[in-house]
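Predicted model and sequence below, questions to follow.
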Amino acid sequence: MTPTTTMDLVILAGGRGRRMGTLRPKVLLPLAGVSSLEWVLRTSDAFASARRIAILGYSAEDITPVLRDRRVEVMTLEPVLGPVHALTALDLSDAPDHTVVVLPADVPLLRRETLAALLAHRTTSTAALTMVSAVSERPYGLMRVLRSEAGEVIGLVGEKDASRQQRSIRECTSGVFACAAPVLRAALASFAWDTVERERTLVELVAALRRAGHDVDAISATVPHEIRGINSQTELAEASAIMRQTKCEELMSAGVTIIDPATTYVGPDVEVGHDTVLHPNVYLEGRTRVGSACEIHAGTRLVDATLEDHVVILNYCVVTDSTVRSRAQLGPFAHIRPGSDVGEDARVGNYVELKKTTLGKASKASHLTYLGDATVGEDVNVGAGVITCNYDGVNKHRTVIGDGAFVGSDSQLVAPVTIGRGAFVAAGSSITRDVPDEGLGIARSRQENKDGWARKRRQ
């Protein structure tokens, strides 16, 4: 064969995955923060010069939106009678220097380095097809690679068809391969698809190539678990654990302290600065960015959150799509809902909820408080039990609290309302009108004591 000069990366995402026990296509099930399909797309993203094609079948209408804006051509085939049959959707070139690289979307652990090694090997290999194999400690369910005494690949055998001796083989593959386009085209034409009794796999394709006199070879995966496929919920969970461990190792090598990596869940797109400490059962998801020298305690969940440097988050807090500025402290049990901004040196304490609220520098809301649709200035003290009444049943309204204001405990601020700079709100007040700068707002009934009332009632 002449050196490869053109290439198609073909992503197979047409299978249903009945063994997963779900109606959703298995390639869209979550795996360490993103779908299995997304992992494969990210692996192939590094090869910008290649034409990428996704072949869909089951639930194509659910998968197609995921591929938008990803520079991927979409082809649909229904029904899909196995991964080899899916390739019949391609209009294969007859150019001898054209290679088709097949990436099953349910083999998400394949690394870019291994894919690059496969492509590099194809530029010099004289074999018609090159697969990615690995020596697996637990080969159950994988195709075994059969070799001659001279070490040449002579075929594959699936788990169900393997003899006891063949099942003892540890070199396996799961369907990642590269093949010369004209050879693949001829092999596909040799199958009688109208009489197929079961799915066609790489086992049958390799057998067809060998019958036609073609050589087949293999390269070894960089890491053995790369060839693992996802065919059950158990395998999905195991692959997720591998991905999470890999991410934790990446962070720890960059100076992040993770107390217990086994219980720390960090998504693939999360960034964490050096000298930050992550305690057990911390969940960092989405596009979360954590600065340097932060400390995040157990049970905390951050989703699309941004934390600047030296932030402390105590136990069991939730922060979603919000920003926490330097040296701020949250929790325990604080809930920061989308659109909020917690200022430098600010404090948000026990059972405090913020929603679309800006809390200024060095301001405090320490206990049992709800601040929704509010703008709170600097050095403001918000007492326990304060709520902003931001919803009138139809519309949301804003509350503005000026710098240096003091809002007494158990007060209700009925929006729209403004508390002026340096103003006070007396505890237990229901404020419905603006309080001027340096003023006092008080709105409660006058207390009246009745001497002896309790003694008379007991009698």
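Great, that's in hand.

From here on, just use CA atoms for contacts and neighbour counts.
Will do.

Okay, strands next: where are they in the stretch 101-250 of the chain?
When assigned using DSSP state E, counting those that start in this stretch, the strands of the stretch 101-250 of the chain occupy the ranges 129-135, 143-147, 153-157, 171-180, 216-220.

so which of those strands gets nearest Val400?
Minimum separation from Val400 across these (C-alpha to C-alpha) falls at strand 171-180, 59.1 Å.

And the strands of the stretch 101-250 of the chain: which comes nearest Asp8?
With C-alpha to C-alpha as the criterion, Asp8 lies closest to strand 171-180 of the strands of the stretch 101-250 of the chain, at 9.5 Å.

tell me which residues in the closest one are buried?
Taking 16 or more other C-alpha atoms under 10 Å as the basis for neighbour counts, the residues of strand 171-180 that come out buried are 171-180.

for that strand, packing partners?
When contacts are defined as 3 or more C-alpha pairs under 8 Å, 6 or more residues apart in numbering; DSSP states H and E, strand 171-180 packs onto strand 98-104, helix 112-122, strand 129-135, strand 143-147.

at 10 Å what do you get?
Taking 3 or more C-alpha pairs under 10 Å, 6 or more residues apart in numbering; DSSP states H and E as contact, the helices and strands that strand 171-180 lies on are strand 6-13, strand 98-104, helix 112-122, strand 129-135, strand 143-147, strand 153-157, helix 202-211, strand 216-220.

and the angle for the fifth one with helix 202-211?
In other words, strand 143-147. Counting by axes from the mean of the first three to the mean of the last three C-alpha atoms, to 10 degrees, strand 143-147 lies at 20 degrees to helix 202-211.

Among the helices and strands packed on strand 171-180, single out whichever gets nearest to Glu344.
Go through the helices and strands packed on strand 171-180 one by one with C-alpha to C-alpha and the one that ends up closest to Glu344 is helix 112-122, at 40.5 Å.

returning to that earlier point: closest one of the buried residues of strand 171-180 to Pro280?
Checking those one by one against Pro280 (C-alpha to C-alpha), the nearest turns out to be Ser174, at 34.4 Å.

Below is structure B, check it against A:
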Amino acid sequence: MKRALSVVVLAAGMGTRMRSALPKVLHRLSGLPMLMYVLQTVKALGPDRVVVVVGKMTETQIKEALKGVDVNFALQPEPLGTAHALLSAKKALWGFKGDILVLNGDTPLITEQTLKGFIRRHRRAGNMLSVLSFNAEDPYGYGRIIREKGNRAVMIKEEKDLSAEEREIKEVNSGVYLMKKELLPLVAKIRINPKKGEYYLTDILELATKRSLKAEVYNIGVEEEFHGINTKEDLKRAETLLRERLIRYWTERDVTFMDYSTTYIHPTVKIGPGTFVYPNTYLEGNTVIGSNCTIYPNVRISNSTIGNHVEIKDSSVLEGVKVKDHAVIGPFARLRPGTLIKEGARIGNFVEVKASEIGKGSKAQHLSYIGDAQVGSHVNIGAGTITCNYDGKKKHRTVIEDGVFVGSDTQLVAPVRVGKGAFVGAGSTITKDVPAESLALSRPKQVNIKGWVKRKKRG
């Protein structure tokens, strides 16, 4: 029978070294609060409950950030240390029987694989308590794992309490604990640290070993996963580590990045094989990019779905749009939310499209604004065309049916419909519907005044 698991995420601290009014765990990495990475990772473990411990200073902001996320909250009324924070979750764990995984909300790089391996070892050994450790290249500031002869771990010692010999120890505490719920009464016996005035969960290992409870420290962590984030500089380093991890993941799946260091990709993005990504590219939110696409430099794609064999040229911005197969976007194009670009369509330089559908094989290549429009297939939108969709109070739709040719410098004043196969002459202002297969012209008659320049000069 599967043993029950609850997870307690400690997120009560403000993180004063961040020098920010934002709680530390809500600072963003690749578009997501670092706390969200921890929650996504532990969700993959299939826990019965997830409890997030918040403080008085962080409660409102964290609850707002996690609105809609399936977690329970526990309030730590005073900042009295990690053991006190865990005990603050007792009410949220009422009626639960099983193992409790405890970890910090500021460890966004920890992986599902590491936690699963840790849980597996704990359960195979039948431990009352397990601690996850790792070897640090520079262990300064970390609690060290103190082992007796025979390699038995007996305590975690903080930096300030270490002897000169103990300072050379590389094995350090990760801040990840796994314990049977029956151990919580022992957590309540942890004494206050007289220097700091806090109750440290690190003391639980020594208490457990002194009572001959089965406790073990597993040195299976990878240092990168426990990169400490206490300052903005630490956050910057974590961003780099996460970006490298994401790019490595997609590179192994036949995606090519010309320059890793200038490609910014959110963990929620998905990319198909054979796609090539140029430098200075931002791929954000719930974006899905198909196979064999080319994303040129200085492109930003957010919450969009891109088909296969699509080209998105330099300096284009796509937000909340759908682009079908074999379309070409840009350079310098902007596609705004609610836009659908169908198969083989082309949106060219300095063209903005908002809340519109562009049909198969249609083209708007130069200097145009298309807003709240329904454009059919194989339509040509000439340079400088504007759909005048706003009357000062309401937005109105423009409908351009299949096979229409719209000449350059045309204004289509919505609501208006241009029928199938119609032509609109360059420089026209169209205020009425155009019948199918018709030619619409709306511009002043040209007047040439002979000799005007000479007369003007004589003045």
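That came through fine. From a predicted model like this one, the values you see are computed outputs, not experimental measurements.

Report the TM-score for the pair.
Counting by TM-score structural alignment, normalised by the length of structure 1, the TM-score of this superposition works out to 0.92. Behind it: 456 aligned residues with a C-alpha RMSD of 2.5 Å.

Can you give me the neighbour number for the residue nearest to Arg287 of structure 1 when sequence neighbours are not counted?
Counting by C-alpha to C-alpha, 6 or more residues apart in numbering, Asp304 is the residue found nearest to Arg287 of structure 1 once chain neighbours are left out, at 4.6 Å. Residues lying near Asp304 of structure 1 (other C-alpha atoms under 10 Å) number 18.

now swap in the one 4 residues further on and tell me
Taking other C-alpha under 10 Å as the criterion, the count of residues near Glu308 of structure 1 is 19.

Surely Glu137 of structure 2 is in contact with Lys170?
Yes - the pair Glu137 of structure 2 and Lys170 qualifies as a contact (C-alpha atoms under 10 Å) at a distance of 6.9 Å.

Which of the helices and strands packed on strand 171-180 of structure 1 sits closest to Pro65 of structure 1?
With C-alpha to C-alpha, the closest approach to Pro65 of structure 1 among these belongs to strand 6-13: 13.1 Å.

who does the closest one touch, helix- and strand-wise?
When contacts are defined as 3+ C-alpha pairs under 10 Å, 6+ apart, strand 6-13 of structure 1 sits against helix 36-45, strand 51-56, strand 73-76, helix 83-86, strand 98-104, strand 171-180, helix 181-189.

That strand vs strand 171-180, what angle?
Here strand 6-13 of structure 1 runs at an angle of 130 degrees relative to strand 171-180 (the same axes, to 10 degrees).

Onto which residues of structure 2 does the helix or strand following strand 6-13 of structure 1 map?
Next in sequence after strand 6-13 of structure 1, counting helices and strands by DSSP states H and E, comes strand 30-31. Residues 28-29 of structure 2 are where strand 30-31 of structure 1 aligns, taking TM-score structural alignment as the criterion.

Identify all contacting residues around the helix or strand hosting Leu371 of structure 1.
Assigned by DSSP H and E, Leu371 of structure 1 falls within strand 370-372. For strand 370-372 of structure 1, the external contacting residues (C-alpha atoms under 10 Å, 6 or more residues apart in numbering) are 335-337, 340, 351-359, 365, 382, 384-391, 396-399, 412-413, 415.

buried subset of these?
Buried residues within the contacts of strand 370-372 of structure 1, counting neighbours by 16+ other C-alpha under 10 Å: 335-337, 340, 351-359, 365, 382, 384-390, 397-399, 412-413, 415.

from those, which ones fall inside helices?
The helices, defined by DSSP state H, take in nothing from these.

What range does stretch 308-323 of structure 2 cover in structure 1?
So in structure 1, the equivalent range for stretch 308-323 of structure 2 is 309-324, judged by TM-score structural alignment.

Would you mind measuring the gap between the ends of that stretch?
The first residue of stretch 309-324 of structure 1 is 9 Å away from its last residue (C-alpha to C-alpha, to the nearest Å).

residues contacting His366 of structure 2?
When the contact criterion is C-alpha under 10 Å, 6+ apart, the partners of His366 of structure 2 are 330-333, 347-352, 381-385, 408.

what do we get in structure 1 for Val8 of structure 2?
Alignment note: Val8 of structure 2 maps to Val10 in structure 1; criterion TM-score structural alignment.

isn't its match right up against Val84?
No - using C-alpha under 10 Å, Val10 of structure 1 and Val84 do not qualify as a contacting pair, with a distance of 11.6 Å.

Name the residues contacting each of the two.
Counting by C-alpha under 10 Å, 6+ apart, the common neighbours of Val10 of structure 1 and Val84 are Val102.

quick one: which of these two has more around it?
Val10 (25 against 22).

follow-up on the earlier one: can you tell me how far the match of Val8 of structure 2 is from Thr276 of structure 1?
With distances defined as C-alpha to C-alpha, the gap from Val10 of structure 1 to Thr276 of structure 1 amounts to 40 Å.

now do Phe191 of structure 1
Computed with C-alpha to C-alpha, the distance linking Phe191 of structure 1 and Thr276 of structure 1 is 58 Å.

quick one, which of those two is more surrounded?
When Phe191 of structure 1 is set against Thr276 and neighbours are counted by other C-alpha under 10 Å, the residue ahead is Thr276, at 24 against 16.
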